[in-house]
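Asker: What follows is a predicted structure for the sequence shown.
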Amino acid sequence: MAVNVVVNDEVREVDPGSKAWQLFAETPDVIAARIDGDLRDLSTELADGQRIEPISMESPDGLDILRHSAAHVMAQAVQELFPDAKLGIGPPITDGFYYDFDVDEPFTPDDLATIESRMKKIVKEGQKFSRREISDDDARVELADEPYKLELIGLKSNAAPGELQSAAEGAGVEVGEGGLSIYDNLKRDGSLAWKDLCRGPHLPTTKRIPAFTLMRSAAAYWRGDEKNKQLQRIYGTAWPSKEAQAEYLHRIEEAQRRDHRRLGNELDLFSFPDEIGSGLPVFHPKGGVIKRAMEDYVRQRHIEEGFEYVGTPHIAKEELFHTSGHLPYYGDGMFPALDVDGQDYRLKAMNCPMHNLIYRARQRSYRDLPLRLFEFGSVYRDEKSGVIHGLTRVRGFAQDDSHSYVTPEQAADEIRHLLNFMLSLLRDFGLDDYFLELSTRDDSKDKFIGSAEDWEVATQVLADVAAETGIELVPDPGGAAYYGPKISVQARDAIGRTWQMGTVQYDFNQPSVDRFNLEYVAADGSRQQPVMIHSAKFGSIERFLGVLVEHYAGAFPPWLAPVQAVGIPVAERHVDYLRTLGQRLKGAGIRFEVDDSDERMQKKIRNAQTHKVPFMLIVGDHDVENDAVSFRYRNGEQENGIPVGEAVTRILESIATRAQV
């Protein structure tokens, strides 16, 4: 009797015992299938009534399957070369994969080269990935020599799937809901080459891995817990073609060239002294210039947009953060309590509780709303050492933080106003490629407070306003803050990487009677609860500066450049002329320096280009005689005999228009 299945909404008739691969025999780019919602191998036998969707290697699911298969090949190669190595976990990750191993000595670069060579041999052999289901007890017997796999089996037996994933990052690729399965790597004669505990799915054979390479190795604690043994993790990447992999490796090289930590040191912008502590940056004079320019500009823009500037302290009594709900729901992100005169105080990790107190300091009328409060608030978060990364993930930073207090009827207009404001700021800073992300509540988790009805109203308001913009909107289920949903702006930089920038969050919880009991007097004389809209345009000044360094590769537009122009004398006798010119430039507000060092002129030009100075004013005898300069751009273009007045005008115009020179 024939079996009927539905493939992309089309009913197909197949013979009993048919495998999924037979449906796609003429579609070579299909590597797996989604069957009744679950990802499955192409070797899966079809049953009557199933709905089937083909999975290509270029799709997000397909890339994960490719990379997970490459991780298995890597683990096989490691155990063939290092027979005593014990297996940890090997999941796919963004743009690649990793696998953890318990070995006696860390892997060396030569080891990685040898492992990659063995992987190529395994790929060339075309070993078949063959899945078989197994009971927990049988798996324990079969994997008796793999202590970490045994631990995962034990975790599975005693934990819900969500708990298992939190107990061991990446464990979902090994064990989860339902029974266990093992994948055998079979040689062409059917003999066993290697095996691993895994949920799958995998590619049909190792030969379907078109391009891969190993990137690096690093130490990693088992299950991400520093109390556990330190394993050795090997990272790799795999792609659907050699061309795609080459493009990725080029992007990696470009990202390394743009790394803000390296450029911050080379350009003398900021540093992270050990004496101060990890994740706590200090800004040097040149970095301070950029930071101040950003802050001055954004502060003025907030004032123009109707915000009132406020200031709040760095610490507060612990009870304040209980009232706001942050300690119960965000306590792990805050530093431990400080004892002040027998009372517990906390370094603030957010500004909103204090802004609520400013709102509550006097009676508010509906005529006062929207009330918009803004500050550059210094906050502190107890980030784990493993996630701290230059300026983009720090422990102490300044938020360009604002809170709008509105009537429920005003909420949509205020969100619209904030989004338009936020996007205009990003464009001013040269980030004009972005999309929106809508973070919502996950009803299966208990980290959210407030009624389902309030969440539904808040989410719908955000979704409607986001849709009006016409900008791509991507869902982020479960990504909301505990007190309400949010829209975040995800900006792409010069090499296509995505960074979360500003956020707009709808908060109906903190103003409530159970929290800060915020009120306004309505037109009818009744007392009503306002809605609180959180917004941060940059997120943090530090992080945004780090992103800008990488976006511009350190070559800031003139309005942000620490030094906007440098004077370069052809000979020492021209220095006084440049110093006089410098007084004129500085009087016009231009950040100008004269290079009066003993270096030759060409070396001075190279130094200015290395320091990414937008404009060079080169002066020789002819220029002094004619009150002129040779006007040189950092890209190497040069115009000679430019009158000083015109040179000043050019620089001022580029600053005023925020030109991307």
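Answerer: In hand now; what should we look at?

Asker: contacts and neighbour counts: CA atoms only from here.
Answerer: OK.

Asker: contacting residues for the spatially most central residue of the chain?
Answerer: Centroid-nearest residue in the chain, with CA atoms, centre = their mean: Trp499, separated by 5.1 Å. Contact analysis of Trp499 by CA atoms under 8 Å, 6 or more residues apart in numbering lists Gln490, Ala491, Arg492, Asp493, Val547.

Asker: for the one helix or strand Ala412 maps to, the distance to its chain's centre please.
Answerer: Secondary structure assigned from DSSP states H and E places Ala412 in helix 411-428. Mean C-alpha position of helix 411-428 versus that of the full chain (CA atoms, centre = their mean, to the nearest Å) differs by 21 Å.

Asker: list the helices and strands it packs on?
Answerer: helix 452-469, strand 498-507, strand 531-536 (3 or more CA pairs under 8 Å, 6 or more residues apart in numbering; DSSP states H and E).

Asker: another structure for you, compare them:
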Amino acid sequence: MNELEKLRHSAAHVLATALLELWPDAQLAAGPPVEGGFYYDVELDHRISPQDFPAIEERMQRIIAERQPFKRIEISREEARKLGFKGRLGALSERKVPSRYKLDILESIPDNEPITLYQNGPFIDLCAGPHVEDTGMIKGFKLTHVASAYYKGDEKNPQLQRIYGTAFYTKEELEDYLNQLDQAKKRDHRKIGKELELFLIDEKIGAGLPLWLPKGAVIRRELQNFLTDELLKRGYQLVYTPHIGQLDLFRTSGHYPYYRDSQFPPILDPEELKTFESKNMSCAELANRLEKGEVEGYLLKPMNCPMHIRIFDSKPRSYRDLPIRIAEFGTVYRFEKSGELSGLTRVRGFTQDDAHIFCMESQVEGELLSCLELVKVVVQKMGLLDTKVRLGLRGEDKEKYVGNPESWKKAEEDLRKAAAQSGFDFVEEPGEAAFYGPKVDFLVKDAIGRSWQLGTVQLDYNLPSRFSLSYVGEDGHPHLPVIIHRAPFGSLERFLAILIEHFEGHFPFWLAPEQVRIIPVSDAFVNYGEKIKEILQQNHFRVNLDRKNETLGAKIRVAQLEKVPYMLIVGKKEEQMSRVSVRSAKKGNIGEMQLDHFISLITAENKERRL
């Protein structure tokens, strides 16, 4: 936990203290620091709203002014249970109401871990820490919003109120952050996506399953075209694979059971289902037999890897064939909890710009550097110039990973070397590896300084062995290939959400759903506008003609609100001279020019995919 996280963790305890002073019967659950701030989950009859924030913040400010020290107290498990039954865990010291959530959390602490409490003033909380020295170190804080959350994220548990806030060491840092939040609200991809009609999430189809509307589909298609051009230059072969596959395939890869908790449940083979229905077998028994592999089932694919592996293994391979680079824009499915879904950034069905490179060990270094260079091309083309790398290494929990330590050591060293040579700034984080190998994740900053995780490059010495893959080497003997998993965008949904917010909906010309709008100054010039529209369409531009019976100023305002890059104003003078008056969304009025000249300008802009 870094220093800012420590401060925010402490601010969460201050929030909890204030809540208990205002509502003594509140039941506290947990209050961790999170990205951008902190929260505390509470069960309370009173429905907390932003109207309550001033009263809560006033109490918090008093607690901060008292400079209450944070005292660490280590006690036995039995002593902690007694405190819990007396209602003094996660409570003010004089409280007598049993703290059921804290008792539940207490029982989930492993037997070999110490039981620690932290106390500030009268508030005593079950907590592993750490905290700042005293409450007075919290110089700037603000409650931001309140939401609902199931206890431990499980829909079977009670629904709690989650109160969010943020905290900083100085008031100036807080002001900067609040300004960023204000900008983020204006740029929210859900808001802009609705205004510009880019995507839709329809509850009758399902939460977290976005529909791409025509305008959003244009952006998605252009992104795919851009990346496909880059892939073909680098020798990738494009494939298509089904959305569902036999469960045994994912057992072999390890995606099942490693990702079981975030997957849609397996589907029983329909032929076998008929057999078991005739025997009146219970659903629970069927599920148990499916889980054990005693009956055949299918799974909505959570990853594309096993499909690409089967393509590689579909015929004999020689060292002369390698590297083989297989790429796909493949849709995968994860059953994210409903409380974690958010617009396009957290969905249940999403399309990865996935690729798998099958190569010899001697080719790993060059292929890794090529993958990292491709990510550079992507982020630079999108104007995401502040990019850092996180090198995810194997953690201490050996049950989370497959393979032997020697292959992991080699993979980590290979990836570390490539990251250093790539020129990206990088940090190493143990415990962030994929279950089959270490990975590089790309963290980019957008136009207002927020950090996002985008694509990934993963090095895998383990799945080839699990699938018994081989190629015939120069010596005539079979050898295991190495797999590099690679996705520069990560997912098209998340990537587009980031681009919407980064550009605030003002997409570069080559990505804009509507590139040019023709605006006649009156109905008398609609026919001239039609001729221009036809010429632009023949040159493969996305163009519309505004036929509405409104003033010129009103039409220009609508085009600006809809963030169309170029407007062509046509009237009597333009028609007589076979010209157009050009207005840019970025630069304002550019002036009159021949249509051919305008077409040459936007052709270059489109071809070069300028920002």
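Answerer: Done, it's in. These numbers come from a predicted model, not from an experiment.

Asker: Show me what the residue nearest to the centre of structure 1 aligns to in structure 2.
Answerer: Using TM-score structural alignment as the criterion, the counterpart of Trp499 of structure 1 in structure 2 is Trp452.

Asker: ok, back up a step: right, and the helices and strands packed on helix 411-428 of structure 1 - which one's nearest Arg573 of structure 1?
Answerer: Among those, strand 498-507 comes nearest to Arg573 of structure 1, with 49.1 Å by CA to CA.

Asker: Glu291 of structure 2 and Ile324 of structure 2, how far apart?
Answerer: Glu291 of structure 2 is 34 Å from Ile324 of structure 2, where distance means CA to CA, to the nearest Å.

Asker: again with Leu601 of structure 2
Answerer: With distances taken as CA to CA, Leu601 of structure 2 is found 39 Å from Ile324 of structure 2.

Asker: ok, those two, which is more surrounded?
Answerer: Shown here are Leu601 of structure 2 and Ile324; by other CA atoms under 10 Å, Ile324 has more neighbours (18 against 11).

Asker: Trace that one over to structure 1, please.
Answerer: By TM-score structural alignment, Ile324 of structure 2 lines up with Leu371.

Asker: how about its match, what does it touch?
Answerer: By CA under 8 Å, 6+ apart, Leu371 of structure 1 lies in contact with Phe307, Ser404, Tyr405, Val406.

Asker: Same list (those residues) but as TSV, adding secondary structure and neighbour count.
Answerer: Output for these, formatted as TSV (DSSP: H, G, I helix; E, B strand; the rest coil; neighbours: other CA atoms under 10 Å):
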residue	secondary structure	neighbour count
Phe307	coil	20
Ser404	strand	24
Tyr405	strand	27
Val406	strand	23
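
Asker: Among these, which one lies nearest to Glu133 of structure 1?
Answerer: Nearest to Glu133 of structure 1 out of the contacts of Leu371 of structure 1 is Ser404 (CA to CA; 55.9 Å).

Asker: Quick one: map that closest one onto structure 2.
Answerer: Matched to structure 2 by TM-score structural alignment, Ser404 of structure 1 sits across from Ile357.

Asker: nearest spatial neighbour of its match, skipping sequence neighbours?
Answerer: Excluding the flanking residues, the one nearest Ile357 of structure 2 by CA to CA, 6 or more residues apart in numbering is Arg325, at 4.4 Å.

Asker: Cheers, nothing more for now.
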